[in-house]
Structure formats: C-alpha cells, structure tokens
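Q: Sequence and computational prediction follow.
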Amino acid sequence: MNARALTLRGHMTARRAANSSAMDVAARWGFVARGVIYLLVGILALQIAFGDGGKQADRGGALAELSEKPMGSVMLWAVGIGLVGMALWRLSEALFGAAEPDGHKTHKRLLSAGRFLFYGFVAYSVLAFAAGDRSSGGGGGSSDQQSQDITARALELPAGQWLVGIAGVGIAVAGIWVGARAALRKYHKHLKLGEMSRRTRQVVDVTGVGGGAARGALFTAIGVFVVRAAVDYEPDKAKGFDDALRSFADTPVGPWLLAVIAVGLALFGVFSFAMARWRKV
C-alpha cells in the first residue's frame, strides 16, 4: 500500500471516528430531551389525578410548563435541538446500521427509519414552539385535537375506516410490544451494564420496567380509541395523550390508576436520562 493510499485510509478512519463521536453526543442529548418531556408529562398527569386538571398532560402541556420556568426559552431550544440529534442518530442507524449484532438487518434499519421520521416531526414541533408558534402544528396545540383532525382526514380517504382501524390496531399492538419488552428487560442489551454498580442497575430496572409498562399501556389505550373511532366512524372518539390519560381516571379504580400511569411516565423520563448515560451508541 503506497503513501497516498495510507493517507486516504487515515483520513477516512478519522472521519468515521469524528462522525461516531458526533452521533454519540447527538444520541445522548436526544435521550435527555426525551426524558425531560416524559418527566413533565408524568408530573402533569399526576396533577390531574389529584384534581388539578387545568393543564394538558401531553407534549404541548410539557412545553408550556417548560416555557414558564426560569431560562424557559433556552431550555425549549435545548430540548428541540436534542430531539434533532435523536432524529439524526436514528437516521444514521437507518443508513449504516445500529450498534448491535443484528443492527445491519433490513427490519432494524426500517425501524430506525420510522423512528427518524417520528423524532424529526417531534423536533420540528418543539422548535416551532420555541420560535413562538403556539398552534397545533407548532407543538403547543392539544394532542387530542391533532389526533381527531388526523383521524377525520384519514376517514375521508377511500377505505378510510379500514385504514384508521388498521392504524389503531397497530398502535395498540405496538403498546403491548413496548410494555412486554420492558417487562422482559430487553433494554439490557442496549446498556453498558458492566459500567453500572449493582444498586444503579436496580434503579435503572425500576425505571425501565415501570416506565416502559406505563408507556405501553398509554399507547395501547390510544390505539383502542382509534379503533373505536374507525368502527363508529366518529373521529372525535380518537384520543391523544391527554384524553387517553384522563380516561384511566374513568375506570372502576378511579384516579389511582391514572396516578400509577403518571408515575410510570415520569419514571420513563428518568429511564431516558439513564439511557443518555449508559446506552450503547
């Protein structure tokens, strides 16, 4: 191998290392941003469970709550940029494969591509809110109204009822999948367990299992409401985060079930902070 080839190879290696370092920072910042949102949603939902239902327990409510804090504007921009980092990291996984043994497989890349689109949309909505857009498109509107609007438009399409029904089933199944994987501690394979103390691992498991179960239950409930909206051809029956959370208070258990789910969502926020520290990227 001649000197030119060696130099070129050295430059390529350095570039890959730099890109890897950049993605590492982007991903970890993204997990922190996600954690902030879920922690605030959990706190808002807990307030609703105990009788203070004046604020939305969803992303819009979390952003509004954050904006009222000291340095709120700065924190909003930080969260939005963090979510951009999360989206870019997921895009890199879709293009080059994830940092796991089967991360190069097609289904893993497609899953990462879907996550890239999701986090890209969330990042856009947060940044729009930070820039002053308080409309639903800017992330400040009700998640319930957004869900109903999307459902209404989808129902107007050819075979709209079937499309909405299938989407609802997909969301519900995804919720069950999320909860089951959390209960089985499937997230262990993504963590640097060797760097954790025994006590730290126990705390992470409490937040991972409890948070994942609550998040799974919430998505399952949202999926069920979407299916109901499709079956009855009534888009108003579709619910976003806020209304779906409030529906837990209407069960025979009363507000205590909502309180449990709220604590779980806050735990998922803490788990996201743990992922920012110990996630393999």
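A: Thanks, I have it.

Q: Only C-alpha atoms from now on, for both contacts and neighbour counts.
A: Fine.

Q: where's stretch 18-31 relative to the chain centroid, distance-wise?
A: Remark: stretch 18-31 is offset 17 Å from the chain centroid, using Cα atoms, centre = their mean, to the nearest Å.

Q: err, stretch 267-275, not the other one
A: 11 Å.

Q: Spell out the residue ranges of the helices in the stretch 151-281 of the chain.
A: Ranges of helices in the stretch 151-281 of the chain, per DSSP state H, counting those that start in this stretch, are 160-183, 198-232, 241-248, 255-278.

Q: Throw the ones you listed into a markdown table and include mean neighbour count and distance to residue 57, thanks.
A: Compiled in a markdown table, those are given as follows (neighbours: other Cα atoms under 10 Å; distance: least, Cα to Cα, whole Å):
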| stretch | mean neighbour count | distance to residue 57 |
| --- | --- | --- |
| helix 160-183 | 20 | 18 |
| helix 198-232 | 22 | 12 |
| helix 241-248 | 22 | 5 |
| helix 255-278 | 24 | 9 |
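
Q: who are the neighbours in contact with the nearest residue to residue 248 once chain neighbours are set aside?
A: Closest residue to residue 248 apart from its sequence neighbours, by Cα to Cα, 6 or more residues apart in numbering: residue 258 at 5.1 Å. The contact partners of residue 258, by Cα atoms under 8 Å, 6 or more residues apart in numbering, come to 45, 46, 49, 245, 246, 248, 249.

Q: again, only this time at 6 Å
A: 49, 248, 249 (Cα atoms under 6 Å, 6 or more residues apart in numbering).

Q: Nearest to residue 20, out of the helices of the stretch 151-281 of the chain?
A: Smallest distance to residue 20 across the helices of the stretch 151-281 of the chain (Cα to Cα): 15.4 Å, for helix 255-278.

Q: quick one, the closest one and helix 198-232 angle?
A: Counting by axes from the mean of the first three to the mean of the last three Cα atoms, to 10 degrees, helix 255-278 points 120 degrees away from the direction of helix 198-232.

Q: chain center to helix 255-278, what's the gap?
A: On Cα atoms, centre = their mean, the centre of helix 255-278 falls 12 Å from the chain's centre.

Q: Put this next to the previous one:
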Amino acid sequence: MPSVFEEVVMVSNVVGGGARRAGREVTASRWFHRMSRAGLVAHGVMYLLVGWIAVQIGLGDGGREADKSGALQTVAEQPAGKFLLWLLAVGFAGLALYCLAEAAFGQPVPEGHKPRKRLSSLGRAVLYVVACAGIVSFVMGRGSSSSDDQSRSFTGRAMAEPGGRWLVMAIGLAFVAWGVYAISSAVRRKFMKILRTGQMSAHTRRAVQALGVVGGVARGLVACGIGAFLAYAALTADSDKAKGLDGTLREFASTPAGPWLLVAVAVGLLTYGVYAFAEARYRKVEAVR
C-alpha cells in the first residue's frame, strides 16, 4: 500500500501531466498560431510608427514623441482609430501568450528548452503584457505618458529608496548589455534560426536577412542609449538625466553627425518594422510543443 505522501505525489504528477498536455494542445492549435503571428504584425506596426515619427523629428518636425505614446496618438487620429488600437492590443496579448508558451515548453530553436531561453521568453512576455495594458489604458481614455516622463518618474522614485541608485545603475547596464547582445545577434544573423528559411526563395532569404541585420543593429543602438542615460542618471543622482525612447532618439540628433544620425537610426527602426512582418510570415510558431 502506498503512503499518503506517495499518493499525493502520484495525483500531482497525473494532474501536472494533464495540464502540460492541455497546454501543448492549445499551443499546437491553428488559432493560437494565428494569434502569435498577429502579435508579430502589431509589433511591426509599432516600430513602423515610432520610426516614422523619428524620421520626421530628424527632418525638423518634432511635435510628437517618438515612442509608444506618439505611436498610439498617431493611430487614434486615423479613421476607425479606436478599432485599430483594439486590434493592436489583441495582437500584443497574443504575442504575450506565445512568449509564455515558449517559457513553458521551450523555444523552437536549438537548446530552446534551456532555462536561459525560457527566461528570455518570460521577460518578453512581461514586456508585451505591459504594452498591451498601455494600449488598453490609452483606448479607455486614461492617456499614455511619454517614455521620458515614465523613465524620469521611475528613476526618481527608485533613487529615493535605499540602494535605489545601484538598482537604476544595474537596470541601465542591463539595457546596455542587451543592446550589445542585440547588435551582436543581428550581425551574426542569429535571428535566422527562428525562421522557416526552407520556405523562402534565395531572394527572399537575402532580403529578410538584410532587414533583420539593419533593424536589429538599430534596436541595439537605441537600447544602449537608453541604458547609458539611466546609468548616467544613477551616477549623478539626477533623475532628470534619465531618458526614454523619445529622448534617446532626439539625442542622436545632437551628435556631431547632426539630425542625419537620427534619421539613419529611425530608418533602421522602420526596417525592423518591415522585418517583423517577415517574421510574422516565417517564424516557427508551430514548433512550440
């Protein structure tokens, strides 16, 4: 006769196994794959909007923030803007669910079941949940503060706490580290591993590869910039030094290269938006099991 403890373990294993099977069935369904791809399209739309606003800033029109708040306002001003915003929110919700599935069952890449890969997916899921919540909040009329305001507010609150400056410094350095990793991954074309390249023609493969490299490098540069400003704010104990996406992009225009560096980075973000559409078409979402 098994002990009570052994019976509890056996029952928990059965329940856990059933939950895992149910989860795999959900992630294998066609509607789940379509939601995942819709999320990648929404991701691309946001990059296109931010990149386009940044191009306008570089060319002398700085009336709108080159970040999520500016992008959402741009969509809201279009015909059926509210409906389009809801579509973006649903898309990001689908992308968050897909990343949670990767965290639970592993990424569809070599060594995708390793903890670091799953943690990476979990981190992206959190970011997409935040993005979805921000869009819903905007649609419900609660507005959306600029990334600069959010960055300064967070930095100020954090540095007011014991050890807060070290926390801000760590976050800034993490952004820089991620930016360097993004640039390295783009240059090494590691993103091609998650795509179904066998379904691409040789011309399409070269085009997608070029889009991913240029777009990935631009993303990495922006992340390094955001991280550097956070680290500088921690170093000087001045939360006003912290900048979000909009402020970081505008700083590119103040370099010796002038606004043309900002335009170049903005074009890189536009390029990443186009790459995201290609990813929506070719990503190996079916491999999540």
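A: Received the coordinates, thanks. The structure displayed is predicted, hence computed values, not measured ones.

Q: what's the TM between chain one and chain two?
A: Superposed pair, TM-score by TM-score structural alignment, normalised by the length of the first structure: 0.91. Supporting alignment: 266 aligned residues with a Cα RMSD of 1.6 Å.

Q: quick one on the thing from earlier: let me have the helices of the stretch 151-281 of the first structure in JSON lines, extended by distance to residue 109 of the first structure.
A: Shown next, in JSON lines, are those (distance: least, Cα to Cα, whole Å):
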{"stretch": "helix 160-183", "distance to residue 109 of the first structure": "17"}
{"stretch": "helix 198-232", "distance to residue 109 of the first structure": "22"}
{"stretch": "helix 241-248", "distance to residue 109 of the first structure": "27"}
{"stretch": "helix 255-278", "distance to residue 109 of the first structure": "20"}
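
Q: The second structure: which residue goes with the residue nearest to residue 248 of the first structure?
A: In the second structure, the residue matched to residue 258 of the first structure (TM-score structural alignment) is residue 262.

Q: ditto for residue 27 of the first structure
A: Under TM-score structural alignment, residue 27 of the first structure pairs with residue 36 in the second structure.

Q: hang on, isn't its match packed against residue 93?
A: No - counting by Cα atoms under 6 Å, residue 36 of the second structure stays clear of residue 93, with 8.8 Å between them.

Q: can you tell me which helix in the first structure is longest?
A: Scanning the first structure for the longest helix, with DSSP state H as the assignment, gives helix 3-49.

Q: residues contacting the match of residue 27 of the first structure?
A: Here residue 36 of the second structure is in contact with 94, 95, 98 (Cα under 6 Å, 6+ apart).

Q: ok, the aligned partner of the second one in the first structure to residue 272 of the first structure distance?
A: Meaning residue 95 of the second structure. Matched by TM-score structural alignment, residue 95 of the second structure corresponds to residue 86 in the first structure. Distance of residue 86 of the first structure to residue 272 of the first structure, computed by Cα to Cα, to the nearest Å: 12 Å.

Q: ditto for residue 145 of the first structure
A: Distance, residue 145 of the first structure to residue 272 of the first structure, by Cα to Cα: 27 Å.

Q: now residue 28 of the first structure
A: Applying Cα to Cα, the value for residue 28 of the first structure to residue 272 of the first structure is 9 Å.

Q: Please enumerate the helices of the stretch 1-150 of the second structure.
A: 4-27, 30-58, 68-76, 81-105, 115-139, 147-159.

Q: Pull the distance from the first one to the chain's centre.
A: With Cα atoms, centre = their mean as the basis, the distance from the averaged C-alpha position of helix 4-27 of the second structure to the chain average is 32 Å.

Q: Buried residues of that helix, list them for me.
A: Using 16 or more other Cα atoms under 10 Å as the test for burial, helix 4-27 of the second structure gives 24, 27.

Q: Check which helices and strands it is in contact with.
A: Using 3 or more Cα pairs under 6 Å, 6 or more residues apart in numbering; DSSP states H and E, no helix or strand is in contact with helix 4-27 of the second structure.

Q: now it against helix 81-105, angle please.
A: Using the same axes, to 10 degrees: helix 4-27 of the second structure against helix 81-105 is 140 degrees.

Q: Tell me what angle helix 4-27 of the second structure forms with helix 30-58.
A: Following the same axes, to 10 degrees, one obtains 60 degrees for the angle between helix 4-27 of the second structure and helix 30-58.

Q: Could you do the last one as well?
A: Using the same axes, to 10 degrees, the direction of helix 147-159 of the second structure lies 100 degrees away from that of helix 30-58.

Q: Could you tell me where helix 147-159 of the second structure falls in the first structure?
A: So helix 147-159 of the second structure sits over residues 143-155 in the first structure, by TM-score structural alignment.

Q: Tell me which residues are up against the matching stretch.
A: Contacts of stretch 143-155 of the first structure (Cα under 6 Å, 6+ apart): 160, 161, 235, 236, 238, 239, 240.

Q: Give the full set of residues in contact with the counterpart of the fourth one in the second structure.
A: Matched by TM-score structural alignment, residue 236 of the first structure corresponds to residue 240 in the second structure. By Cα under 6 Å, 6+ apart, residue 240 of the second structure lies in contact with residue 152.

Q: I'd like the distance between residue 240 of the second structure and residue 75 of the second structure.
A: Distance from residue 240 of the second structure to residue 75 of the second structure, by Cα to Cα: 29 Å.

Q: Check residue 139 of the second structure too.
A: Look at residue 139 of the second structure and residue 75 of the second structure: by Cα to Cα, they are 11 Å apart.

Q: Could you do residue 56 of the second structure as well?
A: Distance from residue 56 of the second structure to residue 75 of the second structure, by Cα to Cα: 16 Å.

Q: Could you do residue 127 of the second structure as well?
A: From residue 127 of the second structure across to residue 75 of the second structure, the span is 21 Å (Cα to Cα).

Q: thinking again about what came up before, excluding residues flanking it in the chain, which one is nearest the match of residue 95 of the second structure?
A: Leaving aside its sequence neighbours, residue 86 of the first structure sits nearest to residue 30 (Cα to Cα, 6+ apart; 4.4 Å).
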